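Participant: No letters, just coordinates:
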């Protein structure tokens, strides 16, 4: 056995320790390690055994008894029959494997199963609200009630809803700030490195920047524990302020916040 094979076996064995009797890992399990040269789906890796992080309420036996309001009923992607429509509507193009299962656009994640509402792409909307000017700028963040970190107020796009409508709705629901009469700048439509992503279910986000002349009153609601204006002249400044308050900045939103800063700092 080669050194590489030994390392992979050790990694996979370590991951198995955390599995429950049915073979599922905790939903926050990091999964097996995926070397960069094996991340691409076109690279053959017959020994690849990703860790299943499906939570109890989305496992086949649970779905047969009750389907959560936020989730689709399909226990596996094989029971989804509208992949042509989903692929056509996707923010980020993705492929299907030989079984007809959706493949994460960025390659192997080390994890399988589903810890999101749908198989394949799950669209989210992330409104970034900045206030002030170049002399003193602020950004509005919420404290998420699921993982307790400081994050952009946002969430999943509802069935039949557009991303622009979701931006306004999520901001209003989580902070009480209504910017329906403002036109934001769309910063991007990207795959988000969300902690729930797997090989077959992931999040893409429409991120948009709202610019206000001054801070407005924000009150946490819905799934936000708090809504706070933070200094936002740079990502380092934001990090320092959040850390000093004993909080943590949600890692998946760092690239989105940096993109907003890049736009705001354009000459």
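Facilitator: Arrived safely. Not measured: the values here are computed from a predicted model.

Participant: alpha carbons only for contacts and neighbour counts from here, please
Facilitator: Will do.

Participant: Could you pull out the strands in the stretch 51-200 of the chain for me?
Facilitator: Ranges of strands in the stretch 51-200 of the chain, per DSSP state E, counting those that start in this stretch, are 51-52, 95-96, 102-103, 111-112, 120-133, 136-144, 150-151, 155-156, 185-192.

Participant: Which strands and helices lie in contact with the fourth one?
Facilitator: Right, the one you point to is strand 111-112. strand 51-52 (3 or more C-alpha pairs under 8 Å, 6 or more residues apart in numbering; DSSP states H and E).

Participant: For residue 123, which residues are in contact?
Facilitator: Contacts here follow C-alpha atoms under 8 Å, 6 or more residues apart in numbering; on that basis residue 123 touches 91, 156-157, 203-206.

Participant: can you list those in TSV and add distance to residue 165?
Facilitator: Listed next are the contacts of residue 123 as TSV, based on distance: C-alpha to C-alpha, whole Å:
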residue	distance to residue 165
91	16
156	11
157	8
203	18
204	16
205	13
206	11
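
Participant: Structure two is appended below for comparative analysis:
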């Protein structure tokens, strides 16, 4: 059996030597999972259940990723929220997407949950911050709580998201801000139609969000 040798993806600012001098505002101070002391609470609050290994380190629920270390704010689960905003109906159905500033692809507006924040609060805040669309008074339809195939995931740190559907009667004005380079409405009859529309702009759809968007389509078409 070949030896498992995952690649450490910890960026310089999260290396133990760097954390000893400065902790980024978006990250916890623990240099390793051993330095985290509330694993029971984190497991109880997790969107997707996870276990600890013999060292007391978190185990990615999807298994080995080929990556180790941390390129996220927390060890273990990093909770996020993804608001899927759909306007119109039938053949005139549109979905609101942003162009992410980190990897330059079209994606659902969303982001990490702040400490003490509920999923509905994160959904509304991230949508407002990234598109200027304020739906705080709307009641979203929760579609699921799932692991996200995020490019920063590792064996010991990963993203899990609450995805929710907002239904609007018509398109509203959206303006990119915060982590978004652009914000646009795309036709949303099928995933293929969405892919084709995005391709015409010279962009691509964020692969990790495809299952979430398909779930929204399945809900709308049932």
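Facilitator: Alright, I've got the coordinates. This is a predicted model, so every value here is computed, not measured.

Participant: TM between them?
Facilitator: Between these two chains, after superposing, the TM-score reads 0.99 (TM-score structural alignment, normalised by the length of the second structure); 222 aligned residues with a C-alpha RMSD of 0.8 Å.

Participant: Out of the strands of the stretch 51-200 of the first structure, which is closest to residue 229 of the first structure?
Facilitator: strand 136-144 (4.5 Å; C-alpha to C-alpha).

Participant: matching residues in the second structure for the closest one?
Facilitator: Counting by TM-score structural alignment, strand 136-144 of the first structure pairs with residues 92-100 of the second structure.

Participant: repeat for stretch 241-255 of the first structure
Facilitator: Residue span in the second structure matched to stretch 241-255 of the first structure, by TM-score structural alignment: 197-211.

Participant: With stretch 164-178 of the first structure instead?
Facilitator: Stretch 164-178 of the first structure corresponds to residues 120-134 in the second structure, going by TM-score structural alignment.

Participant: check contacts around the most centrally placed residue in the first structure.
Facilitator: Geometric centre of the first structure, nearest residue: residue 194, 3.3 Å, by C-alpha atoms, centre = their mean. With contact set as C-alpha under 8 Å, 6+ apart, residue 194 of the first structure has these partners: 202-203, 252.

Participant: repeat that for 6 Å
Facilitator: For residue 194 of the first structure, the contact set (C-alpha atoms under 6 Å, 6 or more residues apart in numbering) comprises residue 252.

Participant: ok, back up a step: give the buried residues for the match of stretch 164-178 of the first structure.
Facilitator: Neighbour-count burial for stretch 120-134 of the second structure flags 120, 122-133 (criterion: 16 or more other C-alpha atoms under 10 Å).

Participant: ok, now stretch 94-103 of the second structure?
Facilitator: So, applying 16+ other C-alpha under 10 Å, buried residues of stretch 94-103 of the second structure: 94-100.

Participant: Dump those residues into CSV; add distance to residue 176 of the second structure as well.
Facilitator: Output for these, formatted as CSV (distance: C-alpha to C-alpha, whole Å):
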residue, distance to residue 176 of the second structure
94, 17
95, 15
96, 11
97, 10
98, 7
99, 8
100, 10
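
Participant: returning to what we had before: the match of strand 136-144 of the first structure vs the first structure, average distance?
Facilitator: Stretch 92-100 of the second structure, aligned to the first structure and superposed, deviates on average by 0.4 Å (mean C-alpha distance after the TM-score superposition for the first structure).

Participant: Cool, thanks, signing off.
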